[in-house]
Structure formats: C-alpha cells, structure tokens
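Asker: Dropping the sequence and predicted coords here.
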Amino acid sequence: MINKFKYCVLILFAISITSCSEEFLDRTPTDAISAADALSSQENMQLVLNGIHRGLYSQSQTVFPGGNSARANNHYWVPMGDNLTGDLIHSANANNLSWRSVMQWNEHTDQTSLTTELLWYHRYNIILHANLLINGITEGDFAETEQLNSILGQAYTYRAYAYLSLVQHYAKGYLIGDPTSDPGVPLLFSSDSPFTSEPRSTVQEIYDQIGSDLESAISAFENGAERTGGGAEAKSQLNIDVAYGLKARWALSKGDWATAAEAAQIAREGYALLGEDDWKSGFNTNNLSEVIWGSHVIQAETTFFRSYFYLASNTFNGSQIRNNPKIADRRMVDAIPETDYRKNVFLPDAPNSNTSAANGNGGWENNTNPLYQTEEEFDAAIAEIKSTYGLVSGHNTHPYMHFKLKNANPGSIDPDDVIYMRASEMYLIEAEAKLMMDDLEGAKEALRPLAEARDSAWDADEFNTEEEFFEHIKFQWRLEMWGEGFGYTNHIRWDEGIDHAANGGSGASEVLYQEAFQIDKPSMNDDWIFQIPLAEINANPNLSSSDQN
C-alpha cells in the first residue's frame, strides 16, 4: 500500500527506531523483532502492542520511515482538532511546528504538507501493526487464553480507532454527505510486504469495517483479562471500556443515536466525574478518576518541544506559548455562569503584556482595561498570574488566557500524559444522542450528572425546547472538552462553520487568522476534508490524482 511501509514491519518496544530497512528484518533485541518472532509468543505480541501504545505519542520519525521530528503524533493530532476550529485561539504570531499554518488552514488543505502526510501514515502504521496481531492470532494455532484475547481486543480497537480517525479527516462527514457513494479511505488488511491496499472504499464501507472491528474487540475483551489497576500506566492499555467509548463516538458521528447513547453509558461506568480540585489540576495525568484512556508519556521519550502542552498549555516553557499565550473564545467564556467553577480557569481580565500581540493592545502603553489605572497595577497583575500559575519571566499574559491545561511541573518542558477519553465525553454523547431521538427529558437527565457537578445552579427547566437544549449541549461540549481536540469533529457533525466576527467576536485577530477567520460550514465547503498525501497518490497503484479530495 504505502511506500513508508514497503520494506519491513518495525515493532518498537525498548528504544525508538529512526529508519526502516532490510537490516531490521534481522532480530535486534533492543531495537526490533521480525514479524515471525513478533507472533512467536504472547509475550512478544504484548511487545508489539506496547510499540503501538508508545507510537501514539513518540516523534513520528521514531515510529515509521519518512516521519519527521516536527510531529510527535497524538501530541500534535489531539490539540489540532481545536486549533483548526479556532477554539484554541492564537494571540500572537508564532509558527513553531507550523502550528499557525494549521490554524490558518494552510496545512491540511495542502497535499504536500507534513500534517496531511504524517497523520495519514501514522494512522496506517497503527493499522499495519494491528493487522499483524489480528491476522497472526486469528489465523494461528495459539491456545486461547485471557491474555491472548486481551491482546486481540486491543488490536481490533486500535484498528477501529485508526480507521475512524482517517475517515473523519480524509472524507466528507457521514451526516452531511452520501456515505454510500462518498469516497472514504483505502482498506488495508495485510500485515505482509508489500502492504497493498484496496482503492478508496466508500465512507459507508469504512464505517461498516469500524463497526465490525469494535464488535470483534468487545467479544475478545469479554473473554480476556481485565485491565489491572487504575493508574496512569494501566490506562494506556486499551480495554472494553475504550472499545465502547469508541463505539459511542462512531455511532454518534453517523447518527446511530440509540447505539451511541447505550455505548456511552457502558463506557463511563466506574469512572467517577472529577471534583472541582481535580478538574482544575491541569488534565496532565491518566490518574484522574474519569480518564478512560490516555497515553502515559515516559520521560525517556523526549517529546519536550513537540508535546501537546508545548502547543496548548500556557504553563509550558516554550516559545510557542511564551510568545503566543493561547486564549479561549471570549463569547464562550462570557457565557459561563458565575456558579460554574470551570469559569475560573479562564482569565478575561489578564493584562495584555505582549507588545507583539496580534490585537495591537499589548504592553502598558496600549492597555485598554479600565481595571488597571496605573502601570504599577498592570505589572502587579502580571506578577500575580505568573506567581499563581508558575510561569517564568518570559511568559506573556493576555485577556481570556486559559489555565485548563497545565503542566504537572509548571514552567518546565516536561511532557505529561495525553488524555484521549473521559467519562464527561460519554455524558455529552448520551445527552446529544437522546436529544436527536426527540427525547428532551431523557437528554436533560443524561446531561444532569455532568452539568450539576460543574455548575451548582444548573437548572434543566431553563430549557423548554429541543432547539434551546441542543444549543446548551453544544455549549457544554465546547466548555467541558475545551482544548482536548473535539472541535473539528463536532463542527462537522453539527455542520457548523467558523465565524470569529459574529456576536461581538471571539477575540481572534483577522489579520493573523486570514482566510480561517470565517469558514463556511462543512456541507458547503470541502476544505474541511484533509488532502490525501501526494506521496501516497504517487506510491499507491490503486490511487491516482483523480482520487484527491
């Protein structure tokens, strides 16, 4: 299928590999094992699985040939979902790792960009290694054990996860197109060189495959060993709850509301909602009670200036953040009730200390906030924010800056865990799904545990119509999951465009955001669909230039 994979299968487990050539077909215990050795024992299969786990957050050049250090896989792909939709707003011009170019919609619309290429190859790398395990176990003569079923369940779940990511980025949204005819992505089932795939399957065919893989995963998990422990490392292993969570996402994205609601209920069972202190602690560890799945990032994997928080957390000590503090849409922040403690992680009145701020209001000389009548008051407010949140001298402040995402060690470059799935998301999925089934009261009850946990004065009776409550559910999505990457898929599912100018404005700079300041809704604008990498079109005999989105 893909030229990135045509030479060998790499199984990463002890240290990272930076190239892929025939020499790695020979077993090198600390570097790689052959496909045959990978399937020789359950222990080796677990090493393959651990390689997929680690590959989720490693720099891409350590995972597959042709990768690039500028993309540390899910460290980049997770916040990208909110960067694309203008939820994670840039306050100044900083293009480290092409993060500004992504925000301006200049990356995913370019068939030669790193973003389009590396997201594609990373997801297919997951599929390739999942295929290795699935084919080896289902076609082999291994004695069935709980451990083997757990490995198989994780492999099926990973394949479903990767295909869902691919079809949601490289194809038209299920609910806004014609899934029976819209082109999806190529299916790949091989685990042997030369990894030849099929041509682009339809969106429906990809969704059918995802559904089949999730059912196979759940069946395997039901006969497998349970995930042991609830700590950060344990939650990097996939289990039946993750499979149900992905099933809920998959079903919601295609309008199978009943399945989405049911799967979401099952997925969140046993994961207690966060209290106020934990919710405000920074979302930097899998140890949080409601985390269902996340990558436990080990210090040996030196992502540092490639990490999620380098791109998104205002406590990270990196130039992307110090010179360009990330802010939230002021329309959302201003709408948060005073009784909702989530409001406290956003600072509407933070002084604008950055003389390079895109809005031109940076520095005391350009101050427009009447709270600060003197330069001393202005400077004192900056100092207090830096002291409270552990910022270093080079950090700038800006109105509506956030402190939802915070390093465990603020002011450092230490990488933290990357959270992929929380119980809160499942409450939101259930509420939205029930509302789509015209069950207003059921939707209110589904949302109630989450909403009341966050807002002491939340009152379901304030919403009298389905239309009103749908707007409230969307508000809860944006607020609860802010910075966690759900903006892109939410906009496509809701068929909502981007308008930083409407209703008083988001606080984003039109000069900085350029064409991305206002984007038409996905059903009317195919630029929401990622370009297929030109490298793939050139290398894949089953694709041609006519297959480009």
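Answerer: Cool, the structure landed.

Asker: From here on, just use CA atoms for contacts and neighbour counts.
Answerer: Noted.

Asker: For residue 467, pull up the helix or strand it's in.
Answerer: helix 466-480 (DSSP states H and E).

Asker: Against which helices or strands is that helix packed?
Answerer: The contact analysis (3 or more Cα pairs under 8 Å, 6 or more residues apart in numbering; DSSP states H and E) places helix 466-480 against helix 330-335, helix 423-436, helix 440-454.

Asker: buried sites along the shortest one?
Answerer: This means helix 330-335. Within helix 330-335, the residues that qualify as buried are 330, 333, counting by 16 or more other Cα atoms under 10 Å.

Asker: Going C-terminal from that helix, what's the next secondary structure element?
Answerer: strand 346-347.

Asker: what sits up against that next one?
Answerer: Applying Cα atoms under 8 Å, 6 or more residues apart in numbering, the contact partners of strand 346-347 are 328, 333, 399-404.

Asker: Mind doing that once more with 7 Å?
Answerer: Applying Cα atoms under 7 Å, 6 or more residues apart in numbering, the contact partners of strand 346-347 are 399-403.

Asker: same thing with stretch 380-392?
Answerer: Against stretch 380-392 from outside (Cα under 7 Å, 6+ apart): 315, 351, 397, 410-411.

Asker: Show me where the stretch 151-300 of the chain has its strands.
Answerer: Using DSSP state E, counting those that start in this stretch, the strands found in the stretch 151-300 of the chain span residues 183-186, 200-202, 291-295.

Asker: can you pull the buried residues of the helix or strand encompassing residue 379?
Answerer: Here residue 379 sits within helix 375-389, counting by DSSP H and E. Within helix 375-389, the residues that qualify as buried by neighbour count (16+ other Cα under 10 Å) are 378, 381-382, 386.

Asker: repeat for stretch 474-493
Answerer: 474, 476-493.

Asker: these two touch, right, residue 313 and residue 410?
Answerer: No: applying Cα atoms under 7 Å, one finds residue 313 not in contact with residue 410, separated by 9.5 Å.

Asker: Neighbour count: those two, which is higher?
Answerer: residue 313 (27 against 18; other Cα atoms under 10 Å).

Asker: The more buried one - nearest residue in space that isn't next to it in sequence?
Answerer: residue 405 (5.1 Å; Cα to Cα, 6 or more residues apart in numbering).

Asker: which residues does the one you found contact?
Answerer: 282-283, 313.

Asker: Which of these sits closest to residue 80?
Answerer: residue 313 (13.1 Å; Cα to Cα).

Asker: can you tell me how far the closest one sits from residue 26?
Answerer: To residue 26, residue 313 is 42 Å away according to Cα to Cα, to the nearest Å.

Asker: Take this one as well and set it beside the first:
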Amino acid sequence: MKTKNILSVLAVSALVFTGCVDLDTIPEGNIVTSDQKDEILESDPSKAEASVNAIYTQFSLFATVITETERHNDIGYPALMLFMDTNGADFLSDDNGYNWMGNSLTFDDRIFTSYESRINWGVLYNQIYAANTVISFLGEDSENPDYQNYVAQAHAARAFDYWVLAQLYQFNYTNHKSDPCVPIITEKNALTVTDEGCPRATVEQVYAQMMEDINKAISVLEDSPLKRRDKRYISVDVAYGIRARINLSMGNWAAAAEDADKAISLSSSSPYTIEQMKRPAFNSADDNSWMWGIKIAETDEVVTTGICNFPSHMGSFNYGYCWYSGGRQINKMLFESIPATDVRKGWWLDENTQSPNLNEDDMEVINTYYGPYTQVKYAPYKGELWTSTNASDIPLMRIEEMYLIKAEGQAMSGNVAGAKTTLESFIQEYRDPEFTCKATSPQDMQEEIYHQRRIELWGEGMSWFDIMRLNKGVDRRGAGYPNASSIFNIQPGDPILLWRLPEKEIQANKALSNNDNNKATPIPSPVPDFGE
C-alpha cells in the first residue's frame, strides 16, 4: 500500500519487504485487481510465502523505527520486552551510561517525544502493516490452503499486536471499556487513513478487533494441512495461546482456562524439566518448552552489530552491554520468597553471588562482571561462554504459561479446587516437588498464580501485562535497586503507567490532536527505600 500507516512510523517498512511489500499495487501506484493478483501469484508463488515471512521479520529488525540516528535499543519487539520489564519492580538494573533501558527505569520513556515511545508504536504498527499486507494481497476467500494458512497467521499476529498495544496505552479492559485506546488499522481502512486520519478506538473496540482476528485464525489453522517449518510461525496451539491471553485480559475466566487447556492439548511442547532447569537455558526455540519464539540467525543485522540485540542488553555470559551495565537482577524480596527446594531459585545469583546451576567456568564470567541477584536464567548462544555472537532465539510463548493461565481461569470462574490441582501438579512435577498451594479463595489463588508468573516468566517481557490487567502498582521499595533515583511506589491507576501516543503520530494523524493523547504526567518522584 502506498498509503501505509499508521501514519508516522511506517515509512521504513518497505525496506524489509523486498519483493513482497506493496503487493496490492503496480509500479504506477494503481491498485491491483483480483485477477492481476492471481496472475502475480501464479507466476511467482514465492511472493505469498514471502509476505507472511515479512511479518516475522519485523519482530527482530535493527534501526528501522528511529532513522535519524542510531539507537542501540531499536531492536524490534525484544526492545519492548525490555522496556516493559524494566518499567516494573522485578527487573532491576543500574542506571549507568551503558544501560540503554535507563529511561524505562525512571519513566522518562513516557515523554511523547522519547525514542522509546516511537519504538513501541513503530514496532507494533509495522507488524500490523505487514499483517494487513498479507490479508489484503492473499485475500480472505482464497481457495489455496497454503494462502488460507498465511492469512490466518496474519490475523493471529495482528491480534497479538493489538493485545500488546491495548495494555500499553490504556488501563484494563474490565474497568475501562469505553476509554480511548489506539487507532485500529486493518486492510479495510488502510487506504483512507492518510487522507482522513484514524481516531483512537475504545478499549472495547480494540478487544473486539483482536478477538475477531484470533477467531478467524483459529477457525482456519485448526484444519490447515500446512505444517509450520519452525517456531517463528503461528500454529493452531499458539493461536489458542494468544486467545487465552486475550480472554485472561478481558476477565473471561472460563474461556481463558478452556483456551489454555486446548493449547496444551494441541501443542507438542512440554515444560522444561527440573533437570533441564539446573543449567542456564532459554536460548533456543528448539527447546521443547517453547511454543512460539523469535528465530535469530547469525547473519541478522541485530547479530552482526555485536551489541545491538537482546542478549547484549539482557545476557550475563556473553559479550555486550551486559558486561558494562552490570546485567539484570531480580527483586531481592521476590528472590527470597522462592523456596530453596524450587529449582528456579538457581536462575539468579544469591546474596553471595552463587547459584547451584553454575560450574567453575560459568563463575569465571560471573565473578568478572556481576553482583548478587543477577540473572543466570539465559544461557549464551550455543552455550558458548564469552561469545560475541549474540544469535540466541527469544521466547514469545512457552507452554508453562498455559498451565498458569488455566489455573487462574479455573480459580476465577469458581473452580478453586481444580485450579489448585492444576497449579500444584505443574509446580510439583516441573519446578518444586515440595510445593503446596495454601490459597482457598479465588482471589488468593489469583495472587498465588501472579506470584508464580513473576518467577516463571521473569525477563520474558510478560510482567507489564499482569501489572495492567490486575490493576497493580509499581512498588520498588526493598527490591534492591542500586540507584535511589529509581525507587518508586507508584499507585495502581497512576497515569504515569500509561504510555503516550508519540508526538509524530499526533502530528501526522488528521484524526488526532494533543487533546486526544493520554495525560502528560510528571515522572514519579523517588521515595525512601525500606530502612531509610
């Protein structure tokens, strides 16, 4: 589409589609007819597959949103994972000159001119644009089963993107259905957006769009004969997992549990075992636990940069910014709440910088750069210590999350006994054989499951969604933050928790004005830590 939008951020999208972008136009810019599209596909069927590949390419591109300068955190969706986790209270780091997430530590990222603001918006709407291109080009009525599969994947990817957007730009669905969320751009209105603009839709409207998309995806993928090549692609179990997340965010508890259970039953994945968790891991989509992930190749630009990638910022054993930023630590109180019998306690260094998961060679790296509570959850690429080839895959969905969603959905729909069985069975078999759940009410069960999610999904870009859907605050007191300037006690519902639409979007979108944006809010004031 020559009029690709959302408006200010998609100008560079065409650079990554090479041969598959603007599939609905001919060189003169006129719209291709259905017959012409069929001719294109008949003469070059690879264009159809290339179009869906472009969706997943968007997840890990370097320097495609901020084009006027090089930002080493402009690394695709993993940047959002880091921003969101850093905004919370469980993902600590030192606010020093090597930490590219410093603005997210202090909430300076909420300024609507910030690079982080533009990266959030640009990454997600570029992915939406890629999905729109697939749907528009291949069409909803194709009789080719492969093309039907590609369109279904595009619908699922678009649902995922709007699910993320909804939780960045507005509070939870339950209490804010009629509040403004984000503009909805689909293949149906993309051609009119440049001239007319597109206003913010309500939270309810955005969730309706994502639910429509994911329902379409599931209806096709359930019967599709096409098997995915690898885990970068969305399969039917992943689609059910996405819908389980959406239903969880909407408070559709029974539906969330049902979808999570369906994802488990359809998936070939199984949780990491206790033995597998006694060593650093989480670096390969080939791991059986992973349902969906970002596949990274050694030749990808995010890798060849050396330092502009997720492992560089996140890792502990590989070369990158992590060596100089001091790495990422867990909330000290959260760490102390993990029983010694839980294998996950070894995912972080203890107060003496020790972990039972590490050998002598591992400790040589750790002792060189890191202090207590630093993560050793993520292994380096191919397990090679000191490596500067940061080509690790990045998790987007693991089967363990589905067990936690199922348990929460059961509890909150009134089946506390079933939820307790689901949770205890999962934790006892795969994490802590001595675990017992003491919760007796739906709300207590939900809190216990939230606690388990904070541990299990730590560092995987999931914590912010729980903060928003459960109406939590961000209390960093007692967590062990190294900078007094990062210690906040932000109350639930504080407007600083919402991102603002980027200034460039407000300027470019004719249907938006400054009055349509989320409230401009001063960054939070630091508070005394416990014991001060």
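Answerer: It's in. Since this is a predicted model, take the numbers as computed values, not measurements.

Asker: Highest neighbour count among the contacts of stretch 380-392 of the first structure?
Answerer: residue 397 (33 neighbours).

Asker: That residue reaches residue 350, doesn't it?
Answerer: Yes: with contact defined as Cα under 7 Å, residue 397 of the first structure and residue 350 form a contacting pair (6.3 Å).

Asker: residue closest to the middle of the first structure?
Answerer: residue 78 (2.6 Å; Cα atoms, centre = their mean).

Asker: Would you mind finding the match for that one in the second structure?
Answerer: Mapped onto the second structure by TM-score structural alignment, residue 78 of the first structure lines up with residue 81.

Asker: Find the nearest non-adjacent residue to that match, please.
Answerer: Closest to residue 81 of the second structure by Cα to Cα, 6+ apart is residue 461, at 3.9 Å.

Asker: what residue of the first structure matches up with the one you found?
Answerer: That one, residue 461 of the second structure, aligns with residue 485 by TM-score structural alignment.

Asker: For residue 284 of the first structure, see how far away the closest residue to residue 281 of the first structure other than its chain neighbours is.
Answerer: Nearest residue to residue 281 of the first structure in three dimensions, chain neighbours excluded: residue 406, at 7.1 Å (Cα to Cα, 6+ apart). According to Cα to Cα, residue 406 of the first structure stands 7 Å off from residue 284 of the first structure.

Asker: The two: which is more packed in?
Answerer: Neighbour totals were compared for residue 406 of the first structure and residue 284, and residue 406 leads with 23 against 20 (other Cα under 10 Å).

Asker: Make sure I have this right: the more buried one is in a strand.
Answerer: No: counting by DSSP: H, G, I helix; E, B strand; the rest coil, residue 406 of the first structure falls outside a strand, being coil.

Asker: show me what contacts the aligned residue in the second structure for it?
Answerer: Under the alignment by TM-score structural alignment, residue 406 of the first structure pairs with residue 379 in the second structure. Each residue near residue 379 of the second structure by Cα under 7 Å, 6+ apart is listed here: 280-283, 317.

Asker: Let's see which of those end up in helices.
Answerer: Using DSSP state H, no member of the contacts of residue 379 of the second structure sits in helices.

Asker: and which of these is nearest residue 86 of the second structure?
Answerer: residue 282 (19.0 Å).

Asker: Skipping its backbone neighbours, what lies nearest that closest one in space?
Answerer: residue 378 (5.3 Å).

Asker: measure the one you found to residue 232 of the second structure for me?
Answerer: 19 Å.

Asker: Kindly report the same for residue 191 of the second structure.
Answerer: Distance of residue 191 of the second structure to residue 232 of the second structure, given as Cα to Cα: 29 Å.

Asker: the more surrounded of these two?
Answerer: Between residue 191 of the second structure and residue 232, residue 232 has the larger neighbour count (other Cα under 10 Å), namely 23 against 16.

Asker: Which residue in the first structure aligns with the more buried one?
Answerer: Counting by TM-score structural alignment, residue 232 of the second structure lines up with residue 236 in the first structure.

Asker: I'd guess residue 506 of the first structure is in a strand, am I close?
Answerer: No: assessed with three-state DSSP, residue 506 of the first structure is coil; it does not lie in a strand.

Asker: ok, it - how many residues close by?
Answerer: That count, for residue 506 of the first structure with other Cα under 10 Å as the rule, works out to 21.

Asker: I'd like the distance between the closest residue to residue 13 of the second structure other than its chain neighbours and residue 21 of the second structure.
Answerer: Using Cα to Cα, 6+ apart and skipping the chain neighbours, the partner closest in space to residue 13 of the second structure is residue 126 (6.3 Å). According to Cα to Cα, residue 126 of the second structure and residue 21 of the second structure sit 12 Å apart.

Asker: With neighbour numbers in mind, choose between those two.
Answerer: residue 126 (27 against 23).

Asker: Surely that one is in contact with residue 11?
Answerer: No: using Cα under 7 Å as the test, residue 126 of the second structure is too far from residue 11 to be in contact (9.2 Å).

Asker: overlap in contacts of those two?
Answerer: Jointly contacting residue 126 of the second structure and residue 11 under the rule Cα under 7 Å, 6+ apart is no residue at all.

Asker: Tell me if I'm right that residue 152 of the second structure and residue 214 touch.
Answerer: No: contact criterion Cα under 7 Å: residue 152 of the second structure and residue 214 do not qualify, at 8.2 Å.

Asker: Neighbour count for these two, which is higher?
Answerer: residue 152 (31 against 24).
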